[in-house]
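S.K.: just coords:
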């Protein structure tokens, strides 16, 4: 297994000592930015965030060298709304992206900010993306405008109105460039069955049927149940190819002679279903040794059904195929597979960080790492994302800026992914867009202990819409259904958890008379929204 190699062996000198600012460090306006984003990676499945079982040495090292954010949250606990907020700096009520079904090009306002266009205002900067940034590039084409290079591993037709270079991430000879084909190579019987299901879908499409979710479901939900050994070596899997291509590109960027900074977004997938990894990572985790979450559904007190998705899983353990029933034995297998995927993607990030060092770019590049949302690992009987529980809404976030005074420290400040675009802009000296609904957390990289936001917010569309407000000690949620009347909705359920005493959110206090004042205060905070919770001095 290959992890980060010694910096001494790379011949790198003049390293930044964590927590001590370099007297020669340039201002952030002249630094490159490497943004690493991973799908579905739970903060609870990273060593640096307290998990003593999973092996994530590269992210652990990054956390020691940079600033680890312990209270970072997404705006929607599924891919599309979270990423829409990331690339616009707007919240779901403004992007109008609440779930995975909305196409960004169709619903996001035409004049909304766009990450690539914002950063392109940095004179002469080169912008690139490898892997996943938005949910679907074919449904978010205008958000690719501004990138000089966009490489991806999922099949799309050529994107229109895209001035830069666009192409698939290269694959080794004889290997398909499209990630969708990886699962078709699974060991028997699964590879055969997936090919059969795919053939059924293609035949029905050829007969004139629309490619709806109902048509895709049988293939995609069988696909989601696949766990364990992928049958492929890491260099041929999607994330392995993305990592190696990124290393090649960093070497090319290091040879540029124009003195202008670059922004490179790298999107990895491995902790998303299907939970498949190369054999050397799968072999690290014995399913029999896995301990299931203590937050089992029979221990929940007053937790509303809507908060637990009415007992349904939409991804792994989706219930469509009886042979993949949610038994304790299979849950342990899934947990081991998830950890294997975490270690696999950690190793790929390690390769990228090695490449950054080897190219001589580490001392002039800001590295920002996060995931788009979390992942339920059996808590409340739930798997995958798509809930308002802490396991879905909380994300890992680490920033390593050369020379930053906060390096080597941890911050409890509450931040959100909607804050990322304002932060990137501030690092490059670009003006704040007045439409943004997040605040730059750049000051926290220098002074991690300063007062910051009072609350963070998220939404999810289940039986209407669930809305959450999270403060340092409490989480409050309201679930409402649309009545069909303008501006009117009917309450379905409420939640209130004291996370200081109940970190697994198993005792709902919303209807407890003794906690009525706290419930009312949190309801008022939810109603007041993000503007009333901004950091000090940000114009509440």
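M.R.: In hand now; what should we look at? Remember, it's a predicted structure, so these values are computed and weren't measured experimentally.
S.K.: use CA for all of it now, contacts and neighbours both
M.R.: Fine.
S.K.: quick one, what contacts the residue nearest to residue 290 when sequence neighbours are not counted?
M.R.: Using CA to CA, 6 or more residues apart in numbering and skipping the chain neighbours, the partner closest in space to residue 290 is residue 332 (5.6 Å). By CA atoms under 8 Å, 6 or more residues apart in numbering, the contact set of residue 332 is 287, 288, 290, 291, 292.
S.K.: okay, pairing it with this:
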């Protein structure tokens, strides 16, 4: 039987998306969303005959979210996203202005790189996992239960016995290999997109490459990113290429995702509206943000680059940690109870309140 699916953003929600400036949308929403709900990608994947196998692998608990993609590499979600973005750019009028946001689901779990990308990863060059014996002996640690078992609050659901400590070293090795292989696939896809953009627009391009979070990859014995204030999840590189930039430079200035809007508007010659971010060039000239903050439902973390405060509220419980990153760069010690940290802890908490209650609210 031949059938088609019409997405809501093509019909009743079209005006809403248009009001946000989205005049073209092709969805590969999330790897685990695509295997359960129909988006543009999963509709095509099913017609190609690979959706059922992808579903089975994704929801197989014994695989622990780590497996080779069960189909040709061209049908991997990130390869599909890169291909659709390049095709869209190729079809455009090169004289018209363009803003394109391309979002890759990977290398987010499931860690599902096509097997042919495994050879791109040299596992011998990887640093050993960061492991500190007894790190979670203190029941007040945020990830105590996720590591040891019971009802945790981060990402232990894929672990045997729901305890991250039960993952074997072989599992961590396979996970890290798949993750990096997926990065290699995305690297190829980004290359195709940039090639298409250069053919269409020449050098008149502002390119921003970044992510919303990192991945623990077995460091501290943890899996995923949920409620993690570690630098593995927090400290995400950002690459920015301006049209007039001739030489590259590396900066340790702290930026936030809220800086993307003013950077894009200013580069396009527009007037930056009142917003929470700061243009990248202005930010770097000023030495970067003094504080950076991450927040979500039941989650708050703030850092000044040398110290970090993390507050998690889940299931009517509060977990608080203070990390002195200058003295403890591997972030293995919770200094929340150390009187020597009281001054810096108070500073970070007060600044977090100022940012959330004053800066971010109209």
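M.R.: Thanks, I have it. Fair warning: this is a prediction, and the values are worked out from it, not measured in the lab.
S.K.: Post the TM-score for the overlay when you can.
M.R.: Here the TM-score for the pair of chains, by TM-score structural alignment, normalised by the length of structure 2, is 0.77; 335 aligned residues with a CA RMSD of 3.8 Å.
S.K.: Would you mind measuring from residue 400 of structure 1 to residue 126 of structure 1?
M.R.: 20 Å (CA to CA, to the nearest Å).
S.K.: Compare neighbour counts for these two and give me the winner.
M.R.: Remark: of residue 400 of structure 1 and residue 126, residue 400 carries more neighbours, 25 against 19, as counted by other CA atoms under 10 Å.
S.K.: Which residue in structure 2 aligns with the more buried one?
M.R.: Aligned by TM-score structural alignment, residue 400 of structure 1 pairs with residue 241 of structure 2.
S.K.: how far away is its match from residue 208 of structure 2?
M.R.: Taken as CA to CA, the span from residue 241 of structure 2 to residue 208 of structure 2 is 7 Å.
S.K.: Could you do residue 198 of structure 2 as well?
M.R.: Counting by CA to CA - residue 198 of structure 2 and residue 208 of structure 2 are separated by 15 Å.
S.K.: do residue 325 of structure 2 as well
M.R.: Applying CA to CA to residue 325 of structure 2 and residue 208 of structure 2 gives a distance of 28 Å.
S.K.: same thing with residue 100 of structure 2?
M.R.: In terms of CA to CA, residue 100 of structure 2 sits 11 Å off from residue 208 of structure 2.
S.K.: Could you do residue 55 of structure 2 as well?
M.R.: 32 Å.
S.K.: so residue 9 of structure 1 is in which element?
M.R.: helix 7-10 (DSSP states H and E).
S.K.: Just tell me the aligned range of that helix in structure 2.
M.R.: By TM-score structural alignment, helix 7-10 of structure 1 lines up with nothing in structure 2.
S.K.: try stretch 69-81 of structure 1
M.R.: Stretch 69-81 of structure 1 covers no residues of structure 2 once aligned (TM-score structural alignment).
S.K.: Just the terminal-to-terminal distance for that stretch.
M.R.: Note: stretch 69-81 of structure 1 ends 21 Å apart using CA to CA.
S.K.: Stretch 357-376 of structure 1 now?
M.R.: 34 Å.
S.K.: residue boundaries of the helices in structure 2?
M.R.: Assigned by DSSP state H, the helices in structure 2 fall at 14-19, 31-34, 40-48, 51-58, 77-90, 144-148, 169-201, 231-234, 260-267, 280-285, 342-354.
S.K.: These into TSV, with extra columns for distance to residue 156 of structure 2?
M.R.: Shown next, in TSV, are the helices of structure 2 (distance: least, CA to CA, whole Å):
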stretch	distance to residue 156 of structure 2
helix 14-19	35
helix 31-34	16
helix 40-48	27
helix 51-58	16
helix 77-90	24
helix 144-148	5
helix 169-201	14
helix 231-234	16
helix 260-267	32
helix 280-285	36
helix 342-354	28
